[in-house]
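1. need coordinates for the below:
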Amino acid sequence: MIGNRVCWSRAAVDFATQVDVGGLEVDDPRADAVFDAIHQKLPVLREQGGGRSIEASEDDVLRAFTRPITSNEPLLLFIKGDKGTGKSHMVRWLKSRLGARPSWHVVYIEKRNTSLRRVTEKILTGIDTPKARQLREELARASSEIATAEEAVSALLARLDHLVTFDPATEIRGLSGVSPTELTDLRRKTHRLLGDYTFRKVLSRSDGPVHRIVRLARGGAEPSEDVDESDLHLTEADLQVDPAVFDDLGPELQNLVGSLVSNRYLRTDIAALCDWYLPRAKAEVFMGQGTDLLSVFEDVREEIAARGHELCLLIEDLVLLHGIDKQLAQALTIPASSRLCKLRAAIAVTSGYLHSLDTFTDRGVQFTLNINVKAIGQTGLRDFVGRYLNAGRLPDAPPANSASRGQIPDIPNACLSCADKPRCHATFGASTDGYGLYPFNGTAIDRLVELASPGGFQPREILREVIRGPLETAEDELPTGGIFPSGRFAKPLDDVRQAIPPGMRAAIRRTNHLSPDTEMSLRAFYAQSPPNADPALEAVAAYFGNQLSHGIADDQGESEEKDETPPKPQRSSASEIDQWANGASLLSSGTANRIRRWICDAVITHLQNGPYGVLISRIKGSRPAWLIGSHTLRLSDIQIDRSQGGGVVESPVPFRIEATDDNAILIQGVLAAADGSSLDSVDQGRWFFYLQTRISDYASRLAHLAAVDAATLLPAVQALEVLRNAATDPGHTVSTALPAMLMPAWPGGQHPAVEKFLKEVRPVRDEALTTVRAYATAAKGAGKPSLLDVGPLLRQIQVNLKARSVPSEPPGEDHDSPLLRQLQTRQSRAAEQAWNDVARSVQDVARFLDPTEDLSATLKVVDRLVKECHLRGRLPRADSKESYDTVRSQVGTESMEPYRRLSRKIASEVESGDLWDILNNPLPQLTALGRFAQVTQELLSGLEQNLTATQITGAVDTDALIRELRGLATLLDRACQEAQ
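-> The predicted model follows:
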């Protein structure tokens, strides 16, 4: 198949479709030529007094800016608008229309690579005065001192802390209701926070507010980035920190941080205080503390006045000048004089930003960009795309002719030299400028713009989604022929081609085997009334080398040969099923449950009339359910994508209906059948034959699951027998074990590892119970399920009645049961963890107390010794008696029994079944015993040291010493006699 022409350059398209005018370098011949080629006229409003405005044009803006200055007042012109509305574009357009103005000293400040230093250097361009040289040196010095963003963040916080702490100002904007005493206290708290290393670290995180402010001040904004005014300020939300970060610091700072987090008013006041000094701190950090921009600006105007010129300043985005904007605003309002030159400035600024600059308010002419689809109109939008297409076709074109003052440059039309122009323009159309719309037509542009820029004019989205993406697809596919526009075409905008109903999409796939996606793209985007074919669409398809299907229609599947009536007009809104298939909305619970009920009834009918031999009974309840042998079929088992009313529990055996075009037809057929229509009323009944095959397969699967055999039952019974050991009374016979298997009463005070294990295996136990119940119910025949129908299970229960765990290698036949594998793995892990904890506790006790010791005799001796020594004041410390009594009250003679038992067990090999030996948590008892032994050991050691540490120096009272030793001996003898 013959391919189609690719009449544009990818490099030229990428260059022209940069998503912001800031990407096109000023005074670069090629960039200027492209800018002129793509410029879109923007409707504007000129603001009047009292909040009124009148319609205006770009020419009105140009005339207002270039009119002669007849007074000494500066001519200020503000271009306002929301983010992405083209404010910078308008300033750039003004620059391109100024032409040669020998008497003007023009300074243009771009968004790209803009920093506070760069802005100042731009203003100083061509100025060589002492103050200018001094400022350049100061800028260079400030720049050399800060090499990285981290240094800048640290320097900015340090300077901000200094200003907040030592500035004597008593009035702060945003804190008008704060008294001088309160302001002093607020400064103290702010200094305490900003001076703390941890708090600074929190504010200095890479995604935090100070890094954001520093990035913009150092020129980190992208050309396409619309900086939000709030990004330039510190707000109370920026001070919302995590109190846990400050847990290891002093109580004073912890209390202050706690107040900061809990008190929004405090955060707001601290943020207002910091934000008041932020511009000054930024200017001093990034431009030097000796900078006086107001003085330098006057010096610049003096120099320009001496040359007999006037200063023309154009600023693409005032927001990026935050830090020097107040000084600049003050400088721009100083009238001209014999010493100062006349001044005009055009400034782009986000709506609302001027309110923060009182000196600018009501001092200039204000224009607001009136950007909306209605104002631009359909023709304007097509022209907008056409200009970019033409720019992409001029990769080697010479720069546009320089425009004389106020005139539009001559832009070459690439189509004029193309041999395909007559047929191409006849098929695809052209803009009012004569630029061909190929590979789009006007309808395709309208549709794509509507999807990319809904509800308004968003030029960046149009550039990305209407021009760049589709042209990239076209560039790959057009040379082959018969492929474009494929499913890739405008996929981010409309993945499913919503303009085509799901029924027709499915019909196209059945009839167009070569390129169904291409046909759907043509119908969705190029047809005047999608999806209906029209002469213009057929011409486009023929040009691309494609064919459109004939004899298809939506929903009914009736061919055009049977029905010669004109095609139905496009519906004003898609049906619920169409929206579901397109991903636009969920299927309502009412519709979804009708589908679920119809399919469940079809499955039950198939089972009842098929050779399956299963018992089926209806389960009473609020929602329909059916017992199929041992398996329960519920409405929620019919799982429909993106639908409501299906519940939140995942079905073990789902019947899935995905959101596809074929399933949209299936759902329409089911709903029609549920309403009493014939099966062939939708898609000639094809949906029914497809669904019958799925229902048959699903019914066979349910019938297989309905019969639970002994191989499945045995692991379930074994799992319940093992888990019954967690009960208070696990039972030792079948009759006594059954209650523990079915409804165990678990004791309290379990070891944490055992408690965690029982929670983890709850699903295992529930699955085992379900299997046992299903087997018992099936064995009974029919009727209400009961857990007591265990007659057929007695033999299986008897076999493993003594099991405490699942054997690692079960004897006999292969028991590869996932159920038992889960239980075995988790029990082994829990036993290892629990016994490790117990072993550590036993070893801690063994350091002081032998397992064979007679604790009863020891307690009597030590109790008596502590009592007598306390009465005689011979204990090592004043609180020794209190410490001993505390730990003594927590132990008794019974404490040795679990200690001895666990010591013996640890000496042998511990198995997973031994988990049940520590069902009742022994750790508290072991801990108490170990603590008692440790305190007693320390107390006796202290007594020994008191006696042996006596130093004999000088004269010794021998009689007194003898009396002390005899007294201690008497105490020990008496204690031993009482112990016997």
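2. going forward, measure contacts between C-alpha atoms and count neighbours the same way
-> Will do.
3. secondary structure class of the spatially most central residue of the chain, three-state.
-> For the chain, residue 207 is the residue whose C-alpha lies nearest the centre (Cα atoms, centre = their mean; 14.3 Å). Secondary structure state of residue 207, per DSSP: H, G, I helix; E, B strand; the rest coil, is coil.
4. want to put them side by side, so please do this one too:
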Amino acid sequence: MTSTIATEAASPSDAVLLATHTPLRIRSRGDGDAGDFITEREFIDAFLNGPVKEGVLVAPVVGESGSGKSHLVRWVYASLEANPLRHVIYLPKAQTSLRDVIERLLRDLPGSQFDEVRSKLGGLSEAVSRETLERKILDELAAAVRDVQVERGDFLTKALVGDRGLYVLLHDPLFREYLLRPESFIPRRAEHALRGRGVDEDDVPPVFTVDDLPLEIANVNNASDLARAAFRKVSADSQMQVAAVKLLNDHLDVAVMRAANLGVGSIQAAFMALREHLVGQEIVLLIEDFALIQGIRRDLLDAIIEVGTVGGIEKYAPVRTMMAVTHGYYSSLPDTFRTRAEASSPVYVVDVDMADVSEGTDRTAVNFVARYLNAARLGAKALEDSAPTTPNACERCPLLDACHAAFGASDDGYGLYPYNESALRRAVAITADPERKSMFNPRRVLARMVRGVLTEEASAIRDGRFPTANFLREERARDREQTAARRQRDLPLAELSALDERYNEPERTRYLLTFQFWGGVSFNVRPDVLSAFSLPPADLQFDEGTTARPPSIENEIQQRPQAATIPPALQRQLEDVDNWARGGQLSQETARTIRTVVRRALVADISWVDPIMKAPLGPVLSRAVPDAGQISRSVSIAGARENLAQGISPILRFEQTPANGLLFKSLLHFQVAPSSAPDALIELRRISDECRSDVIARVVASMEYERTQLIVAAASLIAGAALLGQLALKPRVRDFVGAALWSGDHYVRADNSRSDQWLQTEAKYLADRKTAVVAFRAAVGASQGGGAVHAVDDPRVRDIVTAAAKLVDSFAVDETPSWAREAEQSRLRLVAVIDRQLSEWDAAVNVIRGEVPEGVSYLGTVDAVKAATEMGTNQGFVRANLVEVESANVAARARDFSSVTQLESAIELARASDGLDRWSVVGRAVGDEAVAIAKYLRDTAVWLDAGLRNAEGRDLAGTLDIDADIETVLSKWGDIVTAGEEANGE
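-> Next comes the predicted model:
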């Protein structure tokens, strides 16, 4: 079926071509005027029967690629009737190699001159490989640009010619290798010369561009000195590069001809010989695309405008030349040629303005597509069998009346099914060339909306699934990427939203396409069209007054200010959102505005009561619910640029839907004028309510206030409180709660028995603990504004503390939340000091037990020391400060010796325990009395021992007259010392 839909003019047979041919709109343009429309018959009559001035008539047919200009040339060729006085030469665009073109020009012509050219062509095709031709083209191009004569004042070209210009670059091995790399310009040009235009290649012929110049060679130092100098000259100056490209292109045809062993002017001479040979006849030269003729264009141009009548005598046969060419290429032809051509004939323009097509003021496109649809229904054989007439396939269809009533027909009566006129016009517009959307492009229409759709959607049409999501998918996607001004009109967002809410895929897309194309961008689609597509009547009763969620968003047109009163910046954002809701990308500025509004709503008016906790400050919220540069981690928008790392899950994500487009528009209005969009406030409240639990959870996680973290922190705080003596030895739940919440404010340890290392470590822990307790209280308590926590959630605290009490001996420091980690590390350092502290207490107890053994009275010992002090003083035996000794004796008499026993018990219990029990014992232990007693006994032993040695020394010298009292003192001192030695095992 689709074999009849040819996108290239030379492809179909004459019968198919004539059956599918739609009369083109042709403008006959004279010097400087816009041109008048003429019919094809008027055109062909002027071309074939108009006067030939001095043997020359050149009718340029100008249009953009795909506009139908080549088709017109092919149609003229198919329409020609046999005429012995006409010698017709047809050069199709599919056969544009050197060999093809010259053979067609010289076909069936006898003579040595023609045979010589044919012989050279045979050598070109048989003996020359593409690689050889590439090198020869490069050599000939180098030679051509070296010998160019430069006009005075053309300094750029002057720098490029001669032995030190482009010539040296084209011959240097390094640059030559670059210019001959695969797929670069010279190999492609050689391939064109040998094979002609490829099937999938553009109509635009290969010519040098700045990108083809050897400007990106990294190892330029490997080139010769002259080549490097030329390279620097060209690469450093963009104007020089443009001049180089022009110089190369100007001499490219000459280089190709010389590379093919065809002398410059040989084709011109052969064609002039042909004209001389055919005097008395006319030559009709039809060129489908002059730009694609390789190598011989200059010769051919010169030959077809050469006058045929010299001195009133016809020396050469007249030539009627019809040549299809793009606007740009025609403008680049030599001025002499264009002047002669336009003096002989008008320029004919075949471009059709898309505005006429899409707005329904012209049925060219409708009739054009309908002819191809009819040809597709008939098939190539039926068309060829019925030639020269073209039957209407619809006439044999039993559904003709119903089908034409539903889908319509062309001016010729050809049915438009599966299109109707509305769908056809939109499809034509959407398949237009993106670079020339204002021009009707028959080739694209045939390739995509006729052949493409009939092929890709064939089974869907048969099975009642048409149109599917694949219907013109690429074209629709490309259209969505256009700016709002260039994009096809679409349903209002409110209607798109209603469609989204009512239907799921694939029905939603099928209805949407039907409304967009067959309904003329409305819900008003004929019931018989829906029935033909197996779609039930649409269940959509929508109008601008209908309300849906949220009420005034659906009716935004009535609610919002008129466009004239909307600030330009807001208008741009509204258009941006509209574009986004239809599949485009949302600009960063608009996305940032929307994200900011929504994010502000997410964190506003949250009551921190579930769980109860102190309201977080701004920096905490910014970390948990990111804003500024990372706001997309809080509010993500599909179809907007955002650098979300893998694994990041935003709090809220807006999909690219019409409903969200309506919401965004409402939010943008609200941002500028809150009173104009009360519905936005309702929506923001709904969004914040839906997201509140997630926001709170993220804040809790960010602050490390999750239950497991609080349990570990509480365990650390309980353990620390125990080390500071703030936990009972047999604690209950309320004791644990008090220990966890105790901040240590105004804490001073009354016990002076602790070592300096203990006291320093304890002070550091106490300072760190305060920070951790403040955070813990904030996690479980409430405050007024930014003040301190004034109340805690008792049931929750009890739950946390109960779990913490079970964990207190078994958690690791890296399990604590960061806000409690420094305190935990300080606590562990305090734990590490315990053994040292126990050792110091042990030493004190050992001193006491050495001086006051079991069974010896401490007070009796103190009294004996006091008596010895008094008696020894009179004899001069007290070898210490008497006042201090007496004061120490008095203080010692007041000490509570039971504290020694208590300390001994604490040391023993601490050594027998571990974990919290050990920390509590050590934390609560009081050793200041015992340490003071140990110090007193140690100091007393020192001076007593010194006094005794002094007394004994005097006795041995025989200088001491001892009476009974002194002897008693010495005996008592000796007993005290001896008792101590025995207790020490000496």
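5. ok, now how distant is the residue nearest to the centre of the first structure from residue 214 of the first structure?
-> 11 Å (Cα to Cα, to the nearest Å).
6. which part of the second structure matches whichever helix in the first structure runs longest?
-> The longest helix of the first structure (DSSP state H) is helix 818-846. Using TM-score structural alignment, helix 818-846 of the first structure lines up with nothing in the second structure.
7. residues in the second structure aligned with the next helix or strand after that helix?
-> Following helix 818-846 of the first structure in sequence order, the next helix or strand is helix 855-871 (DSSP states H and E). Under TM-score structural alignment, helix 855-871 of the first structure has no counterpart anywhere in the second structure.
8. just the buried positions in helix 855-871 of the first structure, please.
-> By neighbour count on 16 or more other Cα atoms under 10 Å, the buried set for helix 855-871 of the first structure is 855, 859, 861, 862, 863, 864, 865, 866, 868, 869, 870.
9. widest-spaced pair of those residues?
-> Greatest spacing in the buried residues of helix 855-871 of the first structure, by Cα to Cα: 855 and 870 (21.9 Å).
10. residues near residue 398 of the second structure, how many?
-> Number of residues near residue 398 of the second structure (other Cα atoms under 10 Å) recorded here: 9.
11. contacts only, for residue 530 of the second structure.
-> 514, 536, 537 (Cα atoms under 8 Å, 6 or more residues apart in numbering).
12. among those residues, who's most crowded?
-> residue 514 (25 neighbours).
13. what does that one align to in the first structure?
-> Residue 514 of the second structure maps onto residue 522 in the first structure, by TM-score structural alignment.
14. number of nearby residues for residue 603 of the second structure?
-> Counted with other Cα under 10 Å, residue 603 of the second structure comes out at 18.
15. quick one: it and residue 694 touch, right?
-> No - between residue 603 of the second structure and residue 694 there is no contact under Cα atoms under 8 Å: 10.9 Å.
16. matching residues in the first structure for stretch 447-455 of the second structure?
-> The aligned range for stretch 447-455 of the second structure is 464-472, by TM-score structural alignment.
17. quick check: buried residues in the matching stretch?
-> For stretch 464-472 of the first structure, by 16+ other Cα under 10 Å, it's 464, 465, 466, 467, 468, 469, 470, 471.
18. ok, stretch 484-502 of the first structure next?
-> 484-490, 493-494, 496-502.
19. ok so, going back, pick out whichever of the buried residues of helix 855-871 of the first structure sits closest to residue 311 of the first structure.
-> The nearest one, if we look at the buried residues of helix 855-871 of the first structure relative to residue 311 of the first structure and count by Cα to Cα, is residue 870, at 97.1 Å.
20. against residue 974 of the first structure, how distant is that closest one?
-> 16 Å.
21. cool, residue 719 of the first structure as well?
-> For residue 719 of the first structure, the distance to residue 974 of the first structure - Cα to Cα - is 60 Å.
22. and those two? Which one has more around it.
-> residue 719 (28 against 14).
23. does the more buried one touch residue 820 like I think?
-> Yes - under the criterion of Cα under 8 Å, residue 719 of the first structure makes contact with residue 820 at 6.4 Å.
24. residues in contact with the counterpart of residue 703 of the first structure in the second structure?
-> Residue correspondence, TM-score structural alignment: residue 703 of the first structure in this structure matches residue 700 in the second structure. Neighbour list for residue 700 of the second structure: residue 706 [criterion: Cα under 8 Å, 6+ apart].
25. in which helix or strand does residue 383 of the second structure reside?
-> Counting by DSSP H and E, residue 383 of the second structure is part of helix 380-386.
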